[in-house]
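Engineer: one predicted model, sequence on top.
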Amino acid sequence: MLKDSTKWYASWFDTPYYHILYKDRDHTEAHSFMDKLTQYLNLNPGEKVLDLACGKGRHSIYLNSLGLDVTGVDLSPKSIEHAQKFSNETLNFAVHDMCKAYGHQFDAVFNLFTSFGYFDHEEDNLNTLKAIKADLNSTGIACIDFLNVPYILNNLVAEETKVVDNISFDLKRYYKEGHIFKEIRFSDKGEDYFYTERVKAITLADFKQLFEKADIYLLDTFGDYSLSSYHENHSPRLILIFK
């Protein structure tokens, strides 16, 4: 039985099983979201974008196809190794901890698909926001695409089984001590595996407090990938636009 590492996301996100479980992500929806977001931000070809927690680079690769100069960073060496196969002069990838500033300034910084709030230490949420601010140039704008906590808690599917590539993933979800948990159990090739995803249940009010501490200005909020208005109890996403 595999156990979680100290930083659970460092081990789980680096396994092939993470990508198998989530292989059914909607690329059409993701591309449409990037189209709408880049248009809303008025990003022009050649402008520089930092994709924080880029995974295998699906958003980075598409953003680059729109003519943007994209840098994708992630904590997972295996994900970055995969993403680097798609590198070119205006698309680069690197292993990086997003709690720290990358050291270059960008026209936009994106943190997509609930890639925030995983940290073991509470202060790293604030550290990440400060790092994002440091990575923006004087006119740069950032986006965090997060889950909408009130909606998620009201619609939580406590238990389900997903079969992907002949592997049965038994999933259990629950809320405890300010975090939303997903336990993942499965067997493959005679071995049993167990991982736990944990994300802090950060509400819009919580983000506003963090933004104030990080000296960040909230420009707008949206509630889904079509950039519809945000409604606390009905929106599936909490999309934050800030500088």
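Structural biologist: Noted; the coordinates are in hand. Numbers count the residues shown, from 1 in each chain.

Engineer: can we go C-alpha only for contacts and neighbour counts from here?
Structural biologist: Fine.

Engineer: what residues of stretch 82-93 count as buried?
Structural biologist: 83-84, 87, 91-93 (16 or more other Cα atoms under 10 Å).

Engineer: which other helices and strands does the lengthiest strand in the chain contact?
Structural biologist: Counting residues, the longest strand found in the chain (DSSP state E) is strand 136-147. Helices and strands touching strand 136-147, by 3 or more Cα pairs under 8 Å, 6 or more residues apart in numbering; DSSP states H and E, are strand 106-111, strand 237-242.

Engineer: looking at those, spot the one closest to Gly190.
Structural biologist: strand 106-111 (36.6 Å; Cα to Cα).

Engineer: any residues touching the closest one, and which ones?
Structural biologist: 43, 47-54, 132, 135-137, 139-145 (Cα atoms under 8 Å, 6 or more residues apart in numbering).

Engineer: among those, which ones are buried?
Structural biologist: Neighbour counting by 16+ other Cα under 10 Å classes 43, 48-54, 132, 135-137, 140-145 among those as buried.

Engineer: give me the nearest residue to Ser87, chain neighbours excluded.
Structural biologist: Phe93 (7.1 Å; Cα to Cα, 6 or more residues apart in numbering).

Engineer: wait, is the one you found part of a strand?
Structural biologist: Yes: assigned with DSSP: H, G, I helix; E, B strand; the rest coil, Phe93 falls within a strand.

Engineer: what about versus this one:
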Amino acid sequence: MEWFENWFETNYYHTLYKNRDESEAKKFIERVVKRLDLNSGAKVLDLACGRGRHSQTLAQLGFDVTGADLSKNSIEHAKNHISEEIKFIVHDMREPIKKTFDAVFNLFTSFGYFDHVSDNLKVLKSVRSELNPHGSFILDFLNSQHAIENMVSTEMKEIDGCEFHINRYVEDGIIVKKIRIIDKLNSVDTQYFEKVNAFTFDDLSKMMDMAGFEVVDVWGNYQLDNFDKATSERCIFYCEPKL
């Protein structure tokens, strides 16, 4: 079983990331949508939607939203806690959804999870097949060069009575986060992993070209400033299908 099939299904995953900055995420999406100039009612896909927090923002902005994620746990939570107007489905992002969209969003480093480059390329090709000819694709990835140079190798967080002992390192071109969880209340001492390919800007550009995309713009942060290889924390691609 792949690491993400284990980790994303646990409640510990959601506990660890419960304090994410929701206001920053909402403002980022609003900025991107304004830049894309999407019409009200446009059909959009939130790919790797998790529990649907970004899907909800997109729906509030007036779009017809589908949220897709491999985690059954996350999709069940989204169906029970997010607007009924949003369609949530369990889906492997490597396979095309047999619908077309005006925009596809893959946000907050929800790409690069697969060991083989060919599987990650399949994700991009599937997105290409899901977009209408004048659609838009937003891929929000980390700037791997900056992330590696500024990596915090060890960290401990205590959240809701659980200790999360985190180790970060790079192994064979993959950024690895090892997470040991000590939950004394439930007598649990276990560990999980997060792994993401350390794709560079050049790697992603080549993959976009191979998948049939034209790169319109690349931003380096959630304020949509220009990307800089040395200093940007994010590597956010705005692409459209080649015609």
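Structural biologist: Structure received. Model, not experiment: these values are computed from the prediction.

Engineer: quick one: TM-score?
Structural biologist: Overlay of the two chains. TM-score (TM-score structural alignment, normalised by the length of the first structure): 0.96; 237 aligned residues with a Cα RMSD of 0.9 Å.

Engineer: please convert the buried residues of stretch 82-93 of the first structure to TSV, extending it with distance to Thr221 of the first structure.
Structural biologist: As requested, these are exported to TSV (distance: Cα to Cα, whole Å):
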residue	distance to Thr221 of the first structure
Ala83	30
Gln84	32
Ser87	32
Leu91	28
Asn92	29
Phe93	28
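
Engineer: ok, back up a step: can you put the helices and strands packed on strand 136-147 of the first structure in CSV and add distance to Tyr230 of the first structure and mean neighbour count?
Structural biologist: Shown next, in CSV, are these (distance: least, Cα to Cα, whole Å; neighbours: other Cα atoms under 10 Å):
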stretch, distance to Tyr230 of the first structure, mean neighbour count
strand 106-111, 18, 23
strand 237-242, 7, 23
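
Engineer: what ranges do the strands span in the first structure?
Structural biologist: For the first structure, the strands defined by DSSP E cover 48-52, 69-74, 91-95, 106-111, 136-147, 159-164, 167-176, 179-188, 191-200, 218-222, 237-242.

Engineer: distance of the counterpart of the residue nearest to Ser87 of the first structure in the second structure relative to Ser55 of the second structure?
Structural biologist: Aligned against the second structure by TM-score structural alignment, Phe93 of the first structure finds its counterpart in Phe88. Applying Cα to Cα, to the nearest Å, the value for Phe88 of the second structure to Ser55 of the second structure is 9 Å.

Engineer: quick one: residues contacting the residue most central in space within the first structure.
Structural biologist: Closest to where the C-alpha atoms of the first structure average out (Cα atoms, centre = their mean) is Ser115, at 2.4 Å. Contact partners of Ser115 of the first structure, counting by Cα under 8 Å, 6+ apart, are 53, 145-146.

Engineer: swap the cut-off to 10 Å and go again
Structural biologist: Listed by Cα atoms under 10 Å, 6 or more residues apart in numbering, the contact partners of Ser115 of the first structure are 52-55, 144-147, 199.

Engineer: how about Trp8 of the first structure?
Structural biologist: Shown in contact with Trp8 of the first structure (Cα under 10 Å, 6+ apart): 14, 118-120, 195-198.

Engineer: nearest to Ile184 of the first structure among these?
Structural biologist: Nearest to Ile184 of the first structure out of the contacts of Trp8 of the first structure is Tyr195 (Cα to Cα; 5.2 Å).

Engineer: counterpart of that closest one over in the second structure?
Structural biologist: Aligned by TM-score structural alignment, Tyr195 of the first structure pairs with Tyr192 of the second structure.

Engineer: residues in contact with the nearest residue to its match once chain neighbours are set aside?
Structural biologist: Leaving aside its sequence neighbours, Tyr192 of the second structure sits nearest to Ile179 (Cα to Cα, 6+ apart; 5.2 Å). Ile179 of the second structure sits next to 7, 13, 16, 155-156, 163-168, 190-194 when contact means Cα under 10 Å, 6+ apart.

Engineer: ok, Glu2 of the second structure next?
Structural biologist: Listed by Cα under 10 Å, 6+ apart, the contact set of Glu2 of the second structure reads 113-115, 193.
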